[in-house]
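1. Can you look at this prediction? I've put the sequence above it.
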Amino acid sequence: MKYISILGSTGSIGTQTLDVVREHSDELKVCAITGNNNIELLKEQILEFSPELCCVMNEGKALLLKNMLSGNIKTEILSGMDGLIAAAEYDKSEIIVTAVSGMIGLKPTVAAIKKGKTIALANKETLVTGGSYIMDLAKLYHSAILPVDSEHSAIFQSLMSSSEKSINKIILTASGGPFRGKDTEYLKNVTIDDALKHPNWSMGKKITIDSATLMNKGLEVIEAKFLFDVKPEQIEVVVHPQSIIHSGVEFCDHSTIAQLGLPDMRVPIQFALFYPRREKNSYKSLSLSEIGKLTFEKPDVNVFKCLGLAFEALKAGGTMPTVLNASNEACVDLFLNKKISFLDIGNINEKIMLKHNPVKIDSIETILAAEVFVKKTLESIL
């Protein structure tokens, strides 16, 4: 039996992780889960999976959840960041699925790394904001980081045939989101509902907006640089609307190996949970003859400037990716609350980057200081 903790069990990745657990209940046991506000779903998950610990970030909601559960339930209910860290550090857990969204995942992930846990990484912000600091910590504490994002899982699987040293380039595929092929004039008037209509994937609001701006792909570029120890110029982004080729690697002999499959996040989640072996499942099989054709395009970084900003942040180094990520989180929230327009997201990100002088990341405090810089700068811009 393999014991797992799921940070963010009520979100898209979290609920699909529980689907994998249901499929393999004889081999996987959930011992800790966390959520934010959705205590009704947390209650259902507690009753079904009987975790020993559950953290609700909202303290008031945590008290409500305690009252909703009968006295026979043995699950310990915690709250706040301390509770989130407790779930990440939980003694029994061998694998920590980091499925929370945003920089809130940084501290618990670091705590789990320091306990030598295996990290099934779905919270890309951890590497985007922490970069080589996080990777160095993982090496120091012998903590394995296994990618859950479909693209990084595809690269990871492709590399199983060779080694990082033989990489010529990484080919990172993107669906193009709901606005593929649109120009800046069109994007001036798009609504929140327009931006939330992803053509291929069902995800949370924040990541769906990031997919619409191509910032999600930009964050994946930054994550790939640190995960696979490559230079920014070794990463090529290709728009692939069908989302069948999840990503690939071109090696030094110019052969390319890629991983294909239907758009189903349960597959990379399962691969991370059972790595290094593969397990059977009941999911739908890929039929290339049914798909018919696969197409590829260059992304338009002039229209979707967030992708270009990610490459610029990598070149600047230090805390610049941290600042870009924090700025983007704030801007997406402003957009979802109808306080800025869709195009403002990229424009404000660029303004904040221009005001930042990056420094080397040597602690969590450095990362948090960059976040404070963004908050103050954003206030001055708005």
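-> Good, I have the coordinates.

2. When you work out contacts or count neighbours from here on, use the C-alpha atoms and nothing else.
-> Fine.

3. Tell me the buried residues in stretch 265-283?
-> 265-273 (16 or more other C-alpha atoms under 10 Å).

4. which two in those residues are spaced the farthest apart?
-> Largest separation among those by C-alpha to C-alpha: Met265 and Leu273, giving 12.5 Å.

5. between those two, what contacts are shared?
-> By C-alpha atoms under 8 Å, 6 or more residues apart in numbering, Met265 and Leu273 have no common neighbours.

6. Pick the one among the buried residues of stretch 265-283 closest to Ile345.
-> Met265 (26.9 Å).

7. Please name the nearest non-neighbouring residue to that closest one.
-> Spatial nearest neighbour of Met265, chain neighbours left out: Ser150 (6.6 Å); criterion: C-alpha to C-alpha, 6 or more residues apart in numbering.

8. list the contacts for the one you found?
-> Applying C-alpha under 8 Å, 6+ apart, we find Ser150 in contact with 246, 265, 268.

9. Which ones among the buried residues of stretch 265-283 lie within helices?
-> 266-273 (DSSP state H).

10. Format those residues as a markdown table; extra columns: distance to Lys115.
-> As requested, these are exported to a markdown table (distance: C-alpha to C-alpha, whole Å):
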| residue | distance to Lys115 |
| --- | --- |
| Arg266 | 26 |
| Val267 | 27 |
| Pro268 | 24 |
| Ile269 | 22 |
| Gln270 | 23 |
| Phe271 | 22 |
| Ala272 | 19 |
| Leu273 | 18 |
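
11. between the residues you listed, which is closest to Lys305?
-> The closest of those, once distances to Lys305 are taken by C-alpha to C-alpha, is Pro268, at 28.6 Å.

12. Identify the residues contacting that closest one.
-> Applying C-alpha under 8 Å, 6+ apart, the residues near Pro268 are 148-150, 153.

13. now that we have those residues, which one has the most neighbours?
-> Within the contacts of Pro268, most neighbours by other C-alpha atoms under 10 Å means Val148, with 29 neighbours.

14. Pull up the gap between it and Gly131, please.
-> Distance of Val148 to Gly131, given as C-alpha to C-alpha, to the nearest Å: 17 Å.

15. Closest one to Asp194 out of the contacts of Ser150, please.
-> Of the contacts of Ser150, the one sitting nearest to Asp194 (C-alpha to C-alpha) turns out to be Met265, at 23.0 Å.

16. Quickly note the distance from that closest one to Ser143.
-> Distance from Met265 to Ser143, by C-alpha to C-alpha: 23 Å.

17. what do you get for Asp194?
-> For Asp194 relative to Ser143 (C-alpha to C-alpha), the value is 40 Å.

18. out of these two, which sits in the more crowded spot?
-> Ser143 (19 against 14).

19. try this one next to it:
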Amino acid sequence: MVKIALLGASGSIGTSTLAVLREQSTQFSLVLASAHSDHAKLLKIAAEFDIPCLAFTGITDPTTQAEIRAQAPQRRIVFGEDALIGALAETDYDTGLNAISGSAGLRASFAIAERGKRLALANKESLVMAGHLLLPLIKAKGAELLPVDSEHSAIFQAIGAHPRSEIRKLHITASGGAFRDLPLEDFASITVEQALRHPNWDMGAKVTLDSATMFNKALEVMEAHWLFGLPYERIEAVIHPQSVIHSLVEFVDGSLLAQMSVPDMKLPILYALSYPHRLPSELVQTDLTALPALSFSPIDKERYPLYYLGLEVAQAGGILPTVLNSANEAALRLFQERKIGFTQIHGVCAEAVAGFTNEAEPSLESIIHANSEVYRRIIRSY
């Protein structure tokens, strides 16, 4: 029985992971779960899976904390990010699945790696911000890194045992998000509600918004750079509206290997938890005769300027990916609060990057400080 620590259990990836664990109840047990503040949902999950340890990173009110503990006195319940990191250091688990949204998941990835455990990573920001620190730690501690993102899971599977010298290029597919067909003249009037409606995937709010701007693909290019050790000029994203092919690996002989299925996160989650084995499952089934015609197209710079800003920042490296990611998180909050329009998200991010002096090899402390400072500065300015 493989023991799982699930971080971000109340979110979209967490919900899909729980579906996998229900089906595979003889293979996996849940020993630690975290949420930000949705205590009703996490307590319900804890009762179903009999989870011994729970962590809430966003609940600070002592009265609320006492009420939560009173509802589940048989469980260890901790509060705050530091307490979650402590629980990850003390709990007996085999795999930590980090599905915390955004930069808030950074420290948890390091805590799992520090234990020498398998890190099933859905939190791409951990590599975007600190890949130069996280990967050496994983190696030093004998830990293991498995991607949960569907695109990187697809690449991981397609590469297999092939050496990097045989890989010509990685092709990361992108749905195009909510506005791939919207006339550009209508972008100024895009609403929050429109931006949160993804055409293919059922995802959390941040990832859905990042898909609409295509910033998520810039993050995924950076993530692929760290995961697979390839230079940026050998990684590209391409629009694939059907989201059936999740990514492709192009080899030096000209052949392409792709992984495909109907779009459902339960499949890459199951793979990350069960690797190197494949477990029988009925959760995701693909009927080839029912699939739509598949198409591909380049990413339009005018429609998705934030993707191209992300590529520039990726090439610059250092602390600038952290600055850009933090600026984007702040801009998304401002957009959701109706303080800026959709087309202003790029400008907020570009201004933050232009106003920051790069640091080539930032420490984890520098990264955490810059992430917090950039975010606060932008929020205060509006």
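-> Great, that's in hand. No experiment lies behind these values; they were computed from the predicted model shown.

20. what's the TM-score here?
-> The pair, once superposed, lands on a TM-score of 0.96 when counted by TM-score structural alignment, normalised by the length of the first structure; 379 aligned residues with a C-alpha RMSD of 1.5 Å.

21. what's the distance between the spatially most central residue of the second structure and Arg376 of the second structure?
-> Centroid check for the second structure by C-alpha atoms, centre = their mean gives Asn123 as the closest residue, at 3.4 Å. Using C-alpha to C-alpha, one gets 21 Å for the distance from Asn123 of the second structure to Arg376 of the second structure.

22. again, but for Ile299 of the second structure
-> 31 Å.

23. of these two, who's got more company?
-> Neighbour comparison, Ile299 of the second structure and Arg376: the larger count goes to Ile299, with 20 against 14 (by other C-alpha under 10 Å).

24. which residues touch the more buried one?
-> Contacts of Ile299 of the second structure by C-alpha under 8 Å, 6+ apart are 237-239.

25. what about the helices in the stretch 51-200 of the second structure?
-> 62-71, 81-90, 106-114, 125-141, 150-159, 192-195 (DSSP state H, counting those that start in this stretch).

26. quick one: the last one to the first structure mean distance?
-> So that's helix 192-195 of the second structure. Once fitted to the first structure, helix 192-195 of the second structure is off its aligned match by 0.4 Å on average (mean C-alpha distance after the TM-score superposition for the first structure).

27. so where is that helix in the first structure?
-> Across the first structure, the stretch matching helix 192-195 of the second structure (TM-score structural alignment) is residues 192-195.

28. ok, the nearest residue to Ser16 of the second structure once chain neighbours are set aside - contacts?
-> Among residues not flanking Ser16 of the second structure along the chain, Lys266 sits closest, at 5.4 Å (C-alpha to C-alpha, 6+ apart). Listed by C-alpha under 8 Å, 6+ apart, the contact partners of Lys266 of the second structure are 16-17, 19-20, 283-284.

29. Out of those residues, which sit inside strands?
-> Per DSSP state E, strands hold no members of these.

30. List only buried entries from those residues.
-> 16-17, 20.

31. Which residue ranges of the stretch 251-382 of the first structure form strands?
-> Secondary structure of the stretch 251-382 of the first structure (DSSP state E, counting those that start in this stretch): strands at 256-260.

32. ok, back up a step: any chance of the contacts of Pro268 of the first structure in JSON lines, with distance to Pro321 of the first structure too?
-> Formatted as JSON lines, the contacts of Pro268 of the first structure follow (distance: C-alpha to C-alpha, whole Å):
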{"residue": "Val148", "distance to Pro321 of the first structure": "21"}
{"residue": "Asp149", "distance to Pro321 of the first structure": "19"}
{"residue": "Ser150", "distance to Pro321 of the first structure": "21"}
{"residue": "Ser153", "distance to Pro321 of the first structure": "22"}
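
33. Could you see which of those carry over to the second structure?
-> Retained in the second structure (both residues aligned by TM-score structural alignment, their matches' C-alpha atoms under 8 Å) from these: 148-150, 153.

34. Going by distance to Thr319 of the first structure, which of the residues you listed wins?
-> Nearest to Thr319 of the first structure among those: Asp149, at 23.0 Å, using C-alpha to C-alpha.

35. residue contacts, the closest one?
-> Asp149 of the first structure touches 121-122, 265, 268, counting by C-alpha under 8 Å, 6+ apart.

36. at 7 Å instead, please
-> Ala122 (C-alpha atoms under 7 Å, 6 or more residues apart in numbering).

37. on that earlier part again, may I see the contacts of Ile299 of the second structure organised as TSV, with neighbour count, distance to Phe187 of the second structure and secondary structure added?
-> Output for the contacts of Ile299 of the second structure, formatted as TSV (neighbours: other C-alpha atoms under 10 Å; distance: C-alpha to C-alpha, whole Å; DSSP: H, G, I helix; E, B strand; the rest coil):
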residue	neighbour count	distance to Phe187 of the second structure	secondary structure
Ala237	21	22	strand
Val238	18	21	strand
Ile239	20	19	strand
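
38. Among those residues, which one lies nearest to Ala327 of the second structure?
-> For these, the nearest to Ala327 of the second structure is Ala237 (22.0 Å; C-alpha to C-alpha).

39. these two touch, right, the closest one and Ile172?
-> Yes: look at Ala237 of the second structure against Ile172 with C-alpha atoms under 7 Å: they come within range, at 4.5 Å.

40. Please, which helix or strand holds Glu250 of the first structure?
-> Using DSSP states H and E, Glu250 of the first structure sits in strand 245-251.

41. Could you list every helix and strand in contact with that strand?
-> helix 150-158, strand 167-174, strand 256-260 (3 or more C-alpha pairs under 7 Å, 6 or more residues apart in numbering; DSSP states H and E).

42. what's the neighbour count on Arg107 of the second structure?
-> Neighbours around Arg107 of the second structure, by other C-alpha under 10 Å: 17.

43. which ones are touching it?
-> Per C-alpha under 7 Å, 6+ apart, neighbours of Arg107 of the second structure: none.

44. what's the spacing between it and Arg118 of the second structure?
-> Arg107 of the second structure is 15 Å from Arg118 of the second structure, by C-alpha to C-alpha.

45. Show me the one of the helices of the stretch 51-200 of the second structure that comes nearest Ser363 of the second structure.
-> helix 125-141 (7.8 Å).

46. Check which residues of that closest one are buried.
-> 125-135, 137-138.

47. With distance to Ala188 of the second structure as extra columns, can I get the residues you listed in CSV?
-> Formatted as CSV, those follow (distance: C-alpha to C-alpha, whole Å):
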residue, distance to Ala188 of the second structure
Glu125, 28
Ser126, 32
Leu127, 32
Val128, 29
Met129, 30
Ala130, 34
Gly131, 35
His132, 38
Leu133, 39
Leu134, 39
Leu135, 41
Leu137, 44
Ile138, 44
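
48. between these, which is closest to Val323 of the second structure?
-> Met129 (8.7 Å).

49. Quick check: that closest one touching Pro321?
-> Yes: the pair Met129 of the second structure and Pro321 passes the contact test of C-alpha under 7 Å, sitting 5.9 Å apart.
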